[in-house]
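1. this is the structure alone, sequence omitted:
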């Protein structure tokens, strides 16, 4: 299932909030330091990126793996009714404060939207839809209320509901399922591993060799796939897989992905 349009980043209807509101430090992901609330040096006056076509070549690979889950256009066009930080200085600070809050809420909406259509979790669908409606209501709050919102108090109950969803979905695999929740698997040699139905929640898979691995129905919520090699791996049906996770990994034309995520342009062909 493809993600709803409002949970996909729409840069044309956003005031480049990810390029201004968020800070980043000079590293392998970013070629320079940037303070939060300060426009990136590559940002043009029309809110487009001057090096967008060559972000990785210019040292900004971190930009290619970021996804706001549609929070940017929501803040720009709904919360602030189309008023840009450029033309209204009084809008800038509250807009930059609200953006990261909205992104967290939209990420929760992504997970809840996926869970609410999984056949194996049909007994939880009513609860999942109610939770999604509540989070959606929060996204419509005014700037002041959003800035003061305690997202963690909402993330906790949603996380428990998603965990119950995961158990129902992964039960369909049968047999003993691997539990790697929060595990340190950095650089792990997992080539060809059978990880069907495994729990990889919050696992550190940085630089792991997952070539040809079978991750069907594995729960990967919050797993860190940075520089993990998923060439030829099967991720179809992987539970709670997001676009940023896929973009952070290294894959190829043989990597099998769920319909709801896109194959990154920088992957090997």
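-> Cool, the structure landed. Treat the numbers as computed from the prediction; the structure is a model and nothing was measured. Numbers count the residues shown, from 1 in each chain.

2. contacts and neighbour counts: CA atoms only from here.
-> OK.

3. show me where the stretch 101-250 of the chain has helices.
-> With DSSP state H, counting those that start in this stretch as the criterion, the stretch 101-250 of the chain has helices at 125-139, 143-148, 151-170, 243-248.

4. who's in contact with residue 222?
-> The contact partners of residue 222, taken as C-alpha atoms under 8 Å, 6 or more residues apart in numbering, are 201-203.

5. quickly note the distance from it to residue 79.
-> As judged by C-alpha to C-alpha, to the nearest Å, residue 222 and residue 79 stand 27 Å apart.

6. same check on residue 145?
-> Per C-alpha to C-alpha, residue 145 is found 11 Å from residue 79.

7. the two: which has the busier surroundings?
-> residue 79 (20 against 13; other C-alpha atoms under 10 Å).

8. residue 140 is in contact with that one, correct?
-> Yes: under the criterion of C-alpha atoms under 8 Å, residue 79 makes contact with residue 140 at 6.9 Å.

9. give me the distance between residue 151 and residue 177.
-> 31 Å.

10. burial of residue 235, as a residue count?
-> Residue 235: 23 surrounding residues under other C-alpha under 10 Å.

11. whoops, residue 171 was the one
-> Counted with other C-alpha under 10 Å, the neighbours of residue 171 add up to 14.

12. equivalent analysis for residue 46, please.
-> Residue 46: 8 neighbours (other C-alpha under 10 Å).

13. another one to put next to it:
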């Protein structure tokens, strides 16, 4: 008897922000405070002063020198265009002001769901986790269905419960992938490694889930096959580091770090423009 075709994983481009198809939601819905990352205070629901009538950023090409490096780190994982074009049918908060409040509430919910889709999609691409692919596809299908729900359903969704359903599978995936490291994987899960000196550290297959690595020196470190989910890499030095096949590493994490031409990154991710040559 022929098998039914497995549900397709989301296209990778659908899980990356497409500003041209979004109503500038990250520039309106999200708050930020004046700091090293942002040049001003902005409350939630108030458009950034740099947001144009076309929903484009007026200083996109010079965000870092203008004091908005925080914007260059952020990625919505495609939630912006999903909310703008699917949930609200392509009608913006400017065209229908009565939808603005709910649109701003739904956006961060969608962002979390899309982040989960990003991880589930990667898990399905890992041959080491083949034994879990059936379960992963089922959960992927359920989370995808949630992203296609109504604005009312999304606004009241218990995202924590969804994460609780997905997380055990991601943990199992991590264990299977990291077991191929060839060495006993180190656990640094949730570790406070703020400013740590980890130059040339042997962290192949390490569990760095949720580790605080702000301003850590990871230059020349071997991070291949390491689980990077939730690791805080802000201002971490990845110069010459090997992130080959690093697990659950995202573009925002790379954007927040420092690196150079010798940094080895997984396929599908881009070398940030602010990294040194």
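-> Thanks, I have the structure now. From a predicted model like this one, the values you see are computed outputs, not experimental measurements.

14. please state their TM-score.
-> Here the TM-score for the pair of chains, by TM-score structural alignment, normalised by the length of structure 1, is 0.98; 268 aligned residues with a C-alpha RMSD of 1.0 Å.

15. and the helices of the stretch 101-250 of structure 1 as CSV, adding distance to residue 215 of structure 1?
-> What follows is the helices of the stretch 101-250 of structure 1, written out as CSV (distance: least, C-alpha to C-alpha, whole Å):
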stretch, distance to residue 215 of structure 1
helix 125-139, 24
helix 143-148, 37
helix 151-170, 11
helix 243-248, 13
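
16. out of these, which is the most enclosed?
-> helix 243-248 (a mean of 22; mean count of other C-alpha atoms under 10 Å).

17. contacting residues around residue 165 of structure 1?
-> 115, 121, 124.

18. now the residues you listed in JSON lines, with distance to residue 20 of structure 1 and neighbour count?
-> Converted to JSON lines, the contacts of residue 165 of structure 1 look like this (distance: C-alpha to C-alpha, whole Å; neighbours: other C-alpha atoms under 10 Å):
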{"residue": "115", "distance to residue 20 of structure 1": "32", "neighbour count": "24"}
{"residue": "121", "distance to residue 20 of structure 1": "39", "neighbour count": "18"}
{"residue": "124", "distance to residue 20 of structure 1": "39", "neighbour count": "19"}
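
19. among those, which ones are in strands?
-> Applying DSSP state E to the contacts of residue 165 of structure 1, no entry is found in strands.

20. just give me the closest of the residues you listed to residue 87 of structure 1.
-> Proximity of these to residue 87 of structure 1 (C-alpha to C-alpha) peaks at residue 115, which lies at 39.9 Å.

21. just give me the match in structure 2 for that closest one.
-> In structure 2, residue 115 of structure 1 lines up with residue 123, judged by TM-score structural alignment.

22. and the equivalent of residue 198 of structure 2 over in structure 1, how far from residue 177 of structure 1?
-> Residue pairing (TM-score structural alignment): residue 198 of structure 2 is matched to residue 190 of structure 1. Residue 190 of structure 1 sits 15 Å away from residue 177 of structure 1, going by C-alpha to C-alpha.

23. residue 65 is in contact with residue 36 of structure 2, correct?
-> No: with contact defined as C-alpha under 8 Å, residue 36 of structure 2 does not count as touching residue 65 (11.2 Å).

24. residues shared between the contacts of those two?
-> Between them, residue 36 of structure 2 and residue 65 share no contacting residue, judged by C-alpha under 8 Å, 6+ apart.

25. more neighbours, residue 190 and residue 177 of structure 1?
-> Legend: neighbour count by other C-alpha under 10 Å for residue 190 of structure 1 and residue 177, higher for residue 190 (19 against 16).

26. residue contacts, that one?
-> Applying C-alpha under 8 Å, 6+ apart to residue 190 of structure 1 gives the contacts 208-211, 213.
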